[in-house]
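> model the structure of this input:
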Amino acid sequence: MVDRRFAILAVCTANICRSPLMEILLKAQLDSSRFEVASAGVRGWDRRPMDSMAAMEAMRLGHEADSFRSHPIDSYLVDSADLILTATRAHRSDVLSMTPQALRRQLHPRRVRGPDRARRRCRSHRARRPGCPAP
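Just a heads-up that it's a prediction; the model follows:
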């Protein structure tokens, strides 16, 4: 019996910068026999290469980006994902407007770092910029 792989979907706007980098880095770190990683854009183009600056960053980190092609997000990708990583809260909202059932499978990267670190950063920011509202 073959176990189903855990599917991760990385989401950004056009699927040419942030989410492809997430996809490439996750694929490099995770066991491909246990994890399946894909990426898509909420306003993504179809079959576009990765942005040249993002591709250079991938190369700097030791990964190839030449074969990457962008994908617009669709309900199949969202429904198939066990975990959805969004680049921004706006992307999270876009995914939820498409598939509200995806709420429990989404994670925004800021939440990955943990709430304590985010609070410390926010306090530090407010100390440098008086009058900045608390989150």
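> only C-alpha atoms from now on, for both contacts and neighbour counts.
Noted.
> tally of neighbours for the closest residue to residue 118 other than its chain neighbours?
The spatially closest residue to residue 118, leaving aside those adjacent along the chain, is residue 110, at 7.2 Å (C-alpha to C-alpha, 6 or more residues apart in numbering). Using other C-alpha atoms under 10 Å, residue 110 has 14 other residues around it.
> quick check: buried residues in stretch 83-98?
83, 84, 85, 86, 87, 88, 91, 92, 94, 95 (16 or more other C-alpha atoms under 10 Å).
> sorry, wrong one. I was asking about stretch 112-130.
So for stretch 112-130, counting by 16+ other C-alpha under 10 Å, buried means residue 122.
> following up with a second sequence; could you model it the same way so I can compare the two?
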Amino acid sequence: MNIDTFLALVHTYCTQAGLPPAALENEHCVLLPQPGQAVILAWDAEEEEVLVLAPVGSEPVALDGESAAELLRDAYLGQNLAGAAAGIDPQTGGLVLWRRLPAYGLTADRLARSIQRTIVAAQACQGN
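Now for the predicted structure:
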């Protein structure tokens, strides 16, 4: 897969999901598959992987010791985050759930399932 194939995959996903065409900026696209929930799809050419990122909320996260420990327990092997990993965006300070998808054999249907699982996990984190 290359950047053009990545764009074609994202376009197919957007068409199937009834979303407007995605605009590529610096090898990533920002989509709104659900109201109030952005998803970023990024192309990692070096690893030939698609990254799915779902910000949790829109504000920097303030974690006390117990909240941080709970997040780390949930993130352990993605067990309570539907297989996603968690991190703090160094630019915004916001919590982000993310997953890497090997590009080889990736279909729009598999991408859609991964996006949906990441969104559900991000929304569950907002409730905490």
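> TM-score of the superposed pair?
Once superposed, chain against chain, the TM-score is 0.25 (TM-score structural alignment, normalised by the length of structure 2); 53 aligned residues with a C-alpha RMSD of 4.5 Å.
> list the buried residues for the helix or strand harbouring residue 25 of structure 1?
Take DSSP states H and E as the rule and residue 25 of structure 1 turns out to sit in helix 18-29. By neighbour count on 16+ other C-alpha under 10 Å, the buried set for helix 18-29 of structure 1 is 18, 19, 20, 21, 22, 23, 24, 25, 26, 27.
> now do the helix or strand that that helix is followed by: which elements does it pack against?
The helix or strand immediately downstream of helix 18-29 of structure 1 is strand 35-41, counting by DSSP H and E. With contacts taken as 3 or more C-alpha pairs under 8 Å, 6 or more residues apart in numbering; DSSP states H and E, strand 35-41 of structure 1 sits against strand 6-12, helix 18-29.
> identify the single longest helix in structure 2, thanks.
helix 108-126 (DSSP state H).
> meant to ask about structure 1, not that
helix 115-128.
> picking up where we left off before, quick one: the helix holding residue 25 of structure 1 to strand 6-12, angle?
If you take axes from the mean of the first three to the mean of the last three C-alpha atoms, to 10 degrees, helix 18-29 of structure 1 sits at 150 degrees to strand 6-12.
> who are the packing partners of helix 18-29 of structure 1?
Under the contact criterion of 3+ C-alpha pairs under 8 Å, 6+ apart, helix 18-29 of structure 1 touches strand 6-12, strand 35-41, helix 52-60.
> show me what the host helix or strand of residue 72 of structure 2 is packed against.
Residue 72 of structure 2 belongs to helix 65-75 when elements are defined using DSSP H and E. Here helix 65-75 of structure 2 touches strand 85-88, going by 3+ C-alpha pairs under 8 Å, 6+ apart.
> quick check: next helix or strand after the strand it packs on?
strand 95-102.
> by contact count, what packs against that following strand?
Against strand 95-102 of structure 2 (3+ C-alpha pairs under 8 Å, 6+ apart) you get strand 49-56, strand 85-88, helix 108-126.
> and the angle from it to helix 108-126?
Going by the same axes, to 10 degrees, strand 95-102 of structure 2 makes 160 degrees with helix 108-126.
> in strand 95-102 of structure 2, which residues are buried?
Quick answer for strand 95-102 of structure 2 (16+ other C-alpha under 10 Å): 95, 96, 97, 98, 99, 100, 101.
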